[in-house]
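Novice: Model the following, please.
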Amino acid sequence: MTTAHEAMDLAAGPPETPDQRPMHERITADLREEILSGTTPPGTVLRHADLTQRLGADDTTVHRALRNLQDEHLTAPHADGEMVVGHHRQTMRPAQGMSPVGPSEPFPWLVEVRRRGIDARFTLLEVEVLPEPPARIVEALQLADGQRAVLGHLLLTFDGKPAALIKVYFAYDIVDGTLITGRRLIRGGIPSLLSHLGYPALRCVDLVTAQTPTQEQNTILRLPETVPLLRTFRVAYSTGDRPVIVTDAVEAAHLFELQYEFSPASPR
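Specialist: You can find the predicted model right below:
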């Protein structure tokens, strides 16, 4: 039987654990939230003296926090030597990246990003045939025993700076002899090629998670020390609900936010 004293303890909830991060990381996190929430709008000048007084921190700590925000492209140097709040993350709409276009038309996702003044480019790093694909890919593509897969490695850059590493997997029988195994980038994007081959993407399932980067990911993407990765694991299905492509992308979280639009499911 719960005593009155125990009931009061339960109502109070678990004891709070103090934030163990270094002070400059805590300040970075709080200022980042103010910027991304709109509390501190673009164009606001962040002055060292004001921040040290408001936050109760020394100048060195505030300087390190502001440097973190600059590395995340949330602030930029101001004419008077202070920092000014800059642009926010780029909003990406994943559904637009699956729309096929004609063979001579550019990839619509790249067109949208370039309209925002960003020089976005894909670089094909490597293409390889996998005699024994990873178990997760075998399951996602519903591959039979001994069935091979093709893996393409892509690097996405914004204005020449690394933004995302993308792995794209296909069943070998679908793409054998195409531009994909020919190790060439595809004008119009992979969805256009799949549609041309008779495998249009009709349904996609995304699994989005956050994680700390591996050493390789950190090196290639040149990530600030305070930034995690967004990971989007997507399976695209075609006619007969056959899975035709798996995309496993890791994206620098300080550069992206993902926007999904959907309607509530009808009751069954």
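
Novice: Please count neighbours and contacts with C-alpha atoms only from this point.
Specialist: Noted.

Novice: Centre of the chain to the helix or strand encompassing residue 220, how far?
Specialist: With the criterion set as DSSP states H and E, the secondary-structure element containing residue 220 is helix 215-221. Once both centres are worked out by CA atoms, centre = their mean, to the nearest Å, helix 215-221 turns out to sit 14 Å from its chain's centre.

Novice: Another for comparison:
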Amino acid sequence: MQLGDINRQDGRPPSRQIADHLRSAIDRGDLLPGDRLPSEAELTRHYSVARMTARQAIQELRSEGRVVAEHGRGVFVRMPAPVRRLASDRFARKHREAGQAAFLAEAEKAGVHPAVDQIEIDRSAPPADVRERLRLAEDDQVAVRSRRYLADDRPIEVATSFLPLPLAEGTAIMEADTGPGGIYARLEDAGHVLDHFVEEVTARMPTADERRRLELADGVPVLVVVRTAYDTAGVPVEVCDTVKAAPAYVLEYDIPAR
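Specialist: Got it, this is the predicted structure:
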């Protein structure tokens, strides 16, 4: 692997130049996903810099989410996103009819083993933005389902669904196992045939709790997808607030040109 040398005439600090060299090596494919980066000691010797300078260079790449540190093993190029989320297909009825919720269908396509844990079910007053999206009255309550999704035992997403309580009460939506096809299959079983979804996508840094639950390194952002599901009568039946580990996902949208 060609790392180059420090240019002392360059206005960039040595740590930035080293980070640029490592970044270029990743972009060229000299360092592939899963490959170990040169250690701080190796960088210190190669560039004739202080160890702190080498550490700052590696930290820059960690803050970008390009590399991950594994305790006792070193720093490695981050593996590519395991899940491609195709919005135009993930909620297709064919998946529910096959007994698959959206995440299970996506994981199957990606060739990863899906799992769900940290399932919590509650009844409560909704946040103001959820109340507005669901068109609820001030004193209405919602069913709340929170869960964490994993791909090959790696946590990649935390999702919280809010449903008008009358739609969920007395159904498997209030159980840990919602049954084949998930929440949306149970809504359709009850006569609320789904018509369309509206999603809002933003990005931000995670909260301390999100960082812990998703096992994120410092500096790694999250994607926030807030989805509202509507039935054929135009009634909003669910709001799902999803926080995704940004490096774990590719969000793909197939948009007709009409």
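
Novice: so the helix or strand containing residue 245 of structure 1 corresponds to what in structure 2?
Specialist: Remark: residue 245 of structure 1 resides in strand 243-252, with elements defined by DSSP H and E. Against structure 2, the aligned range for strand 243-252 of structure 1 is residues 236-245 (TM-score structural alignment).

Novice: buried residues in the matching stretch?
Specialist: Buried residues in stretch 236-245 of structure 2, defined by neighbour count with 16 or more other CA atoms under 10 Å: 236, 237, 238, 239, 240, 241, 242, 243, 244, 245.

Novice: Can you report how many residues lie near residue 248 of structure 2?
Specialist: Burial of residue 248 of structure 2 is recorded as 21 neighbouring residues (other CA atoms under 10 Å).

Novice: my guess is it contacts residue 83, does it?
Specialist: Yes: at 6.4 Å, residue 248 of structure 2 counts as touching residue 83 under the criterion of CA atoms under 8 Å.

Novice: about what we covered before: relative to strand 243-252, how tilted is the helix or strand just after the helix holding residue 220 of structure 1?
Specialist: Using DSSP H and E, the helix or strand that follows helix 215-221 of structure 1 in sequence is strand 229-237. Calculated by axes from the mean of the first three to the mean of the last three CA atoms, to 10 degrees, strand 229-237 of structure 1 forms an angle of 170 degrees with strand 243-252.

Novice: Does anything pack onto strand 229-237 of structure 1? Which helices or strands?
Specialist: Based on contacts counted as 3 or more CA pairs under 8 Å, 6 or more residues apart in numbering; DSSP states H and E, the elements that strand 229-237 of structure 1 packs against are strand 203-211, strand 243-252.

Novice: Dump these to JSON lines, plus distance to residue 163 of structure 1.
Specialist: Converted to JSON lines, those look like this (distance: least, CA to CA, whole Å):
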{"stretch": "strand 203-211", "distance to residue 163 of structure 1": "15"}
{"stretch": "strand 243-252", "distance to residue 163 of structure 1": "6"}
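
Novice: Nearest to residue 182 of structure 1, out of those strands?
Specialist: Comparing these against residue 182 of structure 1 with CA to CA, the closest turns out to be strand 243-252 (17.2 Å).

Novice: centre of the chain versus the closest one, how much separation?
Specialist: On the basis of CA atoms, centre = their mean, strand 243-252 of structure 1 sits 11 Å off its chain's mean C-alpha point.

Novice: Would you mind giving the secondary structure of residue 80 of structure 2?
Specialist: Using DSSP: H, G, I helix; E, B strand; the rest coil, the structure places residue 80 of structure 2 in coil.
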